[in-house]
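Participant: Below: sequence and its predicted model.
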Amino acid sequence: MAMNRTYGQLTLNGNKWLLQCVPPHVAIRLKQLFPRVPKHQIGSFEFPNDKQHCADLSWFLQRYPMEMPKAQSDMLESGRQAFVAEQSHMEDILRPDYLPSVLNGLKDGQKIRQYQGQAIDLILARRALLLGDDVGLGKTYTAAGLCLHPQALPAAVVMQTHLQTQWQEKIESFTHLKVHKIKGTKPYNLPAADVYLFKYSQLLGWIDTFGDGFFKTVIFDEIQELRRGTDSGKGQAAKVLSDAAIYKLGLSATPIYNYGAEIWNIIQFLDDLALGSLYDFLREWCIDDRRVKDPDALGSYLREQNLMLRRTKRDVGQQMPPINTIVEHIEADQKALKSVEELAKHLAIKATTGDFYSRGQAGRELDLMMRHTTGVSKALGVARYIRILLENDIPVLLMGWHRDVYCIWLDELADLNPAMYTGSESEKQKNDAVRRFVSGETNLFIMSLRSGAGLDGLQSRCSTVVFGELDWSPKVHEQIIGRLNREGQQEQITAIYLNTNEGSDPPMVEVLGIKQFQSTGIIDPGKQLETKFSDKSRIQALAEQFLSKRPKEFDLVV
C-alpha cells in the first residue's frame, strides 16, 4: 500500500505544469531542488512545459509520486524522452569523429572546419552557447556559419565599435549573406538583410525595437563587454534583445576579465536558468560577491550543461611554440614617484580609516593616481628598451594606457614613425594605423591595453608584444597576446613585461595572479597554472650589442 502513496497532483494547465496539494515536507524539498521556486510560495507551483522541466519533474516524481491523468503522464514522459534524446545528440556532436551538417551559402573556396561545424550544430541543438575557443580559431567564421541556417535568420551581431567594418568584411568574404551595418542610435526602418551589425554603444537607443522577436539569433562578440550585467544601459538593451531571440551565442576566449563571479552576468544573456538567481549563485558557488570558491567545479558544470564550449589550438591541431614570457625590471624615475608621495599617503590613510563612501572614493583615486604615476615614471626606460628591439629591425606591439605615457614614448621614438591605435583615434585613423604597420611603413604599433579585442591581421607582421603598462585583468594581456598568436603567425611569440619594483606594479602583479587562478579554473577546468616559458637569451644579446654601441646613452639594466 505504501508504494501507491501520492504527494499531490500534477496537471498540465495550458503550457504550464501545475503542482498542487503538496505536503509541507515535499514543498520544502521541491524548493531545495528547484531554486527558482520562491521560498515564500505555498500551495501550488508552476513549471514551464519544456523538455528540461519534463525531465526534472519526472525525476522528482520518482521520489514523490503525484496523481496525474494518464494522457498527461504520457506527455510528461514524452518530454523526458525528448530531453534524453537531445542530450544524447549533443554528446554525439562533441565526439571527435562527428560530421557536422553541410552548409549552403559559402563562397567558392571557403569551408567550415570540423570543430567550427561542431560548435554550429551545438548552438542549434542547445540554443544557447558560450564559445570560448582560443583567440585565432575562427569564432567569427563559426558565427557566420550559424547565420547560414534559415531558421537562424535574421541575426543580430553585437560587437565593439572598432570591429563593425571588420565583421562585415569577414562575413561578406566568406558567405553570400547580406549584411547591414546599423547607423547611429536612433531606430529607422531597416533594409532587407540577413545579418545586422550593432555596436554595443548603439544598443540602448534601439531597446524599444528588440522585444518583438524580429531577430531569431543574437551573437555577442567579445561578450565580456556585458560582464557588469544589466547595471548599464547597454546591458539592459542586450537582455531585451537576448530574451526575444531563439538562438543566443556569446563569443570570447576571455569571458572573465577579473573575478569568477562575473560569469553569472555573462551567462544571464545566454541561459538565465542555468545558474539560478544571483542570490543562489553567490550562496552555492562563491566565497563572497566576487570570488568563486571552486572554479574548476563551476567550469566543469558549464561544460556538462553544454552551455560552454572551448577548444585550444592544441585541441584542433594548431599547436604553436609556447609563449616566450619575459619579465624585465625598469628603473623608475624617483622624482615622479616622490612628487605624489604626500598625496598618496593622505589617500592611503583615508582609504583605510574613512567612512564607507570615503574609503571607496579614496581607494579609487589612489589607484588611478599611482597607475598614472608609475606609467610615467618608467616611460622613458620603456622607450629606451623598445629602441633596442626597433634598431634590430624587430616589429613591436607596444601596450600602454595613459595619454601622458604615450606622449613620452612618441617624443622619444618620434624618429621611428610609430603608428597609434588607442582610445583617441577615429575608426579611419585606426584602420590607417593597422595598414601602415602591416605594410611595413613602421615597425612600432602603440596600442591601448583595451583597444585591441577582435583586431586581426597583426600576426602577419609581428611576433613581439611589450607591455609598457599593466592592466588589472590578466585576460586583457591574454587577449593582446592572442592578436599575434593565431593562424598566419610564423614565429614564436615573445611577450615582454616591463615592470618596476615601485609604485602600482607590485600590487597589480599580485592581484593578477589571484584573478588568473579564478579564470583558469572556470575556462579550463582541471588545468593547473602553467610555468611560463622564458628565454631571455636573444633579448639579452640584443641589449648587450646595443649597449656596446651606446654605453653612455643607455643605463637600463636587462
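Facilitator: Structure's in. What do you need? Numbers count the residues shown, from 1 in each chain.
Participant: switch to C-alpha atoms for all contacts and neighbour counts from now on
Facilitator: Will do.
Participant: where does the closest residue to Pro474 other than its chain neighbours land in three-state SS?
Facilitator: Nearest residue to Pro474, sequence neighbours excluded (Cα to Cα, 6 or more residues apart in numbering): Leu512, at 5.6 Å. Following DSSP: H, G, I helix; E, B strand; the rest coil, Leu512 is assigned to helix.
Participant: Leu512: neighbour count?
Facilitator: By other Cα atoms under 10 Å, 18 other residues sit near Leu512.
Participant: same check, this time on Leu106
Facilitator: Residues lying near Leu106 (other Cα under 10 Å) number 19.
Participant: Contact partners for it?
Facilitator: Contacts here follow Cα atoms under 8 Å, 6 or more residues apart in numbering; on that basis Leu106 touches 174-176.
Participant: With Leu416 instead?
Facilitator: Leu416 sits next to 442-444 when contact means Cα under 8 Å, 6+ apart.
Participant: Next step: the residues you listed restricted to strands.
Facilitator: Leu444 (DSSP state E).
Participant: I'd like the contacts of Leu416 as a markdown table, with distance to Asp50 and neighbour count appended.
Facilitator: Shown next, in a markdown table, are these (distance: Cα to Cα, whole Å; neighbours: other Cα atoms under 10 Å):
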| residue | distance to Asp50 | neighbour count |
| --- | --- | --- |
| Thr442 | 58 | 18 |
| Asn443 | 57 | 24 |
| Leu444 | 56 | 25 |
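Participant: Phe214 reaches Ala152, doesn't it?
Facilitator: No - under the criterion of Cα atoms under 8 Å, Phe214 makes no contact with Ala152, lying 10.8 Å away.
Participant: ok, structure two:
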Amino acid sequence: MVMIRTYGQLTLIDNKWQLQNIPPHVAIRLKQLFPRVPKHQIGTFEFPNDKQHCADLSWFLQRYPMDMTQAQVNTLESGRKGYEAEQSRMEDILRPEYIPSVLNGLKEGQKVRQYQGQAIDLVLARYALLLGDDVGLGKTYTAAGLFLNQQALPAAVVMQTHLQAQWQEKIESFTHLTVHKIKGTKPYNLPAADVYLFKYSQLLGWIDTFGDGFFKAVAFDEIQELRRGTDSGKGQAAKVLANAAIYKLGLSATPIYNYGSEIWNIMQYLDDLALGSFYDFLREWCIDDRRVKDPDALGSYLREQNLMLRRTKRDVGQQMPPINTIVEHIEADQKALKSVEELAKQLAIKATTGDYFSRGQAGRELDLMMRHTTGVSKALGVARYIRILLENDIPVLLMGWHRDVYEIWLDELADLKPAMYTGSESEKQKNDSVQRFVSGETNLFIMSLRSGAGLDGLQFRCSTVVFGELDWSPKVHEQIIGRLHREGQQEQITAIYLNTNEGSDPPMVEVLGVKQFQSTGIIDPGKQLETKFSDKSRIQVLAEQFLNKKTNKEAA
C-alpha cells in the first residue's frame, strides 16, 4: 500500500477550516496563493467554510495533502462540488442563447429583456452583483425584476435624493409590487409593502433598524455614492444594511468616479471578501493608495468572479451613432483671472512648502478658487456660444457648477427663459424645469454637473450637451452624456467642451485623462481609450449663419 505524504492537518472547527502544523515551505506557498493570509502569520491558518474556500482548499490539497477525517473530506468535497455547480450555472446564464427565468408579477404589456433577465438570474445565483450596463439600458427595470422573486422580498432600494419619485413610478408602472417611500431620517413603523425606497441621506438615521435581516435584498442605485466607504455615516449604515441582506445589487454605469482604488470600497457592499483587506488590495493591485497598476487585469478578475456585469448598447443591439465630441477654446476674461493672481501665488507657495496640514488646506483652497475664477472668467464667452445654438433652434443641455457662473448665464440668456436643475431648486422646481424643457417651453436646460444622475426623459427633446465648466471626474461627464445617449434618442449626440487655455482647465484636462484610463480598464477591460469622433462642420456652419444674421441686422 502506497503511503501518501501529508504536510499538516486540516480541521473543521466552529464552521471554520483550520490549517495547522505545516512546514515552512508550504506556509510560504500558502501565503503566495492566498493573498488574504498575512505574510507575518505563523502557526494556525483559518479559512471560512464557504463553497469558494472549499474549492480553493481542495485544489491546494492536491499539491499538499493534509491529514483529515473522512467526514471532513466529505464536507470539503461537498463544498467544492457546490462551488463548481454554481460556476457552471453562472456560465450558462451568461451564454448568448440563455433563456431567463419566467417572472410573474409584470403588468400587462411589460416584459423583461433577455439581457436584463440574465442579470436578474446572475444575482440570484451569485447573491451579489455590480451591474455596470450603459446608461439607458434599464438597470432600474433589472432591479424591479429581481424583486419579483419572493425570496428577495421585502427589498430596499437606496438612491439619490431626487430619484425617489422616479423609482416609485418605474416600479409601479412595470410590476404589481407595492412601494413605500421612506419619509425622513427618524425610524417609524413601516407599512406593509414589497419595496422600500431610501435616500442615501436618510440611511444613517435608520442604521439601528438594518441589522435584523428584514430586507432580503438591497439595491444601491448609483453605487458610486458609496465610493468613500465607511468613512461617512451613510457608508456605515449602508454596510449594516448590505451585511444583513441576502441579495446585493449595485447599479452604476460609472462606479469609479476618480481613481481605480475606489472599486475596493464599492465591493465592500456587495462581496467584502472578493478583494481581501484594503492592505491586501493595495499590495496586490495598486501602485499607491489611489491608482491601480493594471486596471484591465482587475476588471477581468471581477468578471471572472461573476461580480461585475456590463453590457454596452452595442452588445444588446442598441448601437447608436458615435458621440460627436467637440472641444472649443473660449477666451477667458483676463481681469477676472488677474484679480486672484496674488492670492493664488500665495496659496501655491503654501501648497508646496508648508507643513502637511497647511499644504493640504492650501491645495484645496487653491483648487476651489481657481475653478470658481476660471468658470466666471469664461462664463460670458460660454453664454455667447450657447446663443449661437439657441438662435438656430437647437435645444441645449448646459452644464455648470458655480452659482456665480449660473447668474452670468441667466443674465445673458434671460430672454430665452432657461430652465434650472441645480442644487438650489426643490424637487418640485426641478420636476417643473424638466417639464418646461421636455414640453418645448424653453430650449435651454441649465444643470449642475452632479445633479443629473438617474434623470430620464431628456433624450426625447435634446441631443446637444455643452460643458460650460468641467468636473474633476470624467465619469460625471459620461453620466451626463448618457442622459441623452440612450433609447428614445433619434439624433446623433453632440458633446461640446468649452475650455480655456488658462486657469484650472488645463490641469483638470490632464487629470481627467489619467482617471479615464483607470476607469476604462476596470469597467471595460481590453478596451483601449478610443479616439473620439469629432466633426465641427455643423457647429461652424451655425456660427457663420449667426454672425451673418447679426451683421445684416447691424447694417439695417
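Facilitator: Looks like it came in fine. Computed from a predicted structure; not experimentally measured.
Participant: TM-score of the superposition?
Facilitator: Overlay of the two chains. TM-score (TM-score structural alignment, normalised by the length of the second structure): 0.98; 554 aligned residues with a Cα RMSD of 1.4 Å.
Participant: In TSV, list the contacts of Leu416 of the first structure along with distance to Asp289 of the first structure.
Facilitator: Output for the contacts of Leu416 of the first structure, formatted as TSV (distance: Cα to Cα, whole Å):
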residue	distance to Asp289 of the first structure
Thr442	46
Asn443	44
Leu444	41
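Participant: ok, the contacts of Leu416 of the first structure in the second structure, which still hold?
Facilitator: Retained in the second structure: 442-444, out of the contacts of Leu416 of the first structure (criterion both residues aligned by TM-score structural alignment, their matches' Cα atoms under 8 Å).
Participant: Could you point out which of those is nearest to Ser300 of the first structure?
Facilitator: If you rank those by distance to Ser300 of the first structure using Cα to Cα, Leu444 comes first, at 41.3 Å.
Participant: tell me the secondary structure for the aligned partner of Gln318 of the second structure in the first structure?
Facilitator: When the first structure is aligned by TM-score structural alignment, Gln318 of the second structure is paired with Gln318. Of the three states, Gln318 of the first structure takes coil under three-state DSSP.
Participant: could you measure the closest residue to Gln318 of the first structure other than its chain neighbours against Asp134 of the first structure, distance?
Facilitator: Take Gln318 of the first structure and drop its neighbours on the chain: the residue closest to it by Cα to Cα, 6+ apart is Glu487, 7.8 Å away. Distance of Glu487 of the first structure to Asp134 of the first structure, computed by Cα to Cα, to the nearest Å: 11 Å.
Participant: The two: who's more crowded?
Facilitator: Using other Cα under 10 Å as the criterion, Glu487 of the first structure and Asp134 rank with Asp134 on top: 21 against 17.
Participant: Can you give me every residue that contacts the more buried one?
Facilitator: Contacts of Asp134 of the first structure (Cα under 8 Å, 6+ apart): 253, 310-313, 482.
Participant: neighbour-wise, which of the residues you listed leads?
Facilitator: Using other Cα under 10 Å as the neighbour test, the contacts of Asp134 of the first structure are led by Ala253, with 25 neighbours.
Participant: Ignoring the adjacent residues along the chain, who's closest to that residue?
Facilitator: Counting by Cα to Cα, 6+ apart, Ala253 of the first structure lies nearest to Gly132, which is 4.3 Å off, once chain neighbours are set aside.
Participant: show me what contacts Gln118 of the second structure?
Facilitator: For Gln118 of the second structure, the contacting residues are 93-94, 98-100, by Cα under 8 Å, 6+ apart.
Participant: An error on my part: the question was meant for Gly381 of the second structure.
Facilitator: By Cα under 8 Å, 6+ apart, the contact list for Gly381 of the second structure reads 330-332.
Participant: do Gln516 of the second structure as well
Facilitator: Residues near Gln516 of the second structure by Cα under 8 Å, 6+ apart: 258, 474-475.
Participant: How much space separates it from Ile496 of the second structure?
Facilitator: Distance of Gln516 of the second structure to Ile496 of the second structure, given as Cα to Cα: 18 Å.
Participant: now the helices for the stretch 151-300 of the first structure?
Facilitator: 164-174, 233-244, 262-268, 278-285, 295-304 (DSSP state H, counting those that start in this stretch).
Participant: With His25 of the first structure as the reference, name the closest of the ones you listed.
Facilitator: helix 278-285 (20.8 Å).
Participant: For the closest one, which residues meet the burial criterion?
Facilitator: Buried residues in helix 278-285 of the first structure, counted by 16 or more other Cα atoms under 10 Å: 281-282, 285.
Participant: if we can go back for a sec, helix, strand or coil for the residue nearest to Gln318 of the first structure?
Facilitator: In three-state terms, and counting by three-state DSSP, Glu487 of the first structure is coil.
Participant: from memory it sits against Gly136, does it?
Facilitator: Yes - taking contacts as Cα under 8 Å, Glu487 of the first structure lies within contact range of Gly136: 6.0 Å.
Participant: Is it correct that Asn258 of the first structure is in contact with Lys515?
Facilitator: Yes - counting by Cα under 8 Å, Lys515 is a contact partner of Asn258 of the first structure at 5.6 Å.
Participant: Now for those two: what residues contact both?
Facilitator: Listed as contacting both Asn258 of the first structure and Lys515 by Cα under 8 Å, 6+ apart are 473-474.
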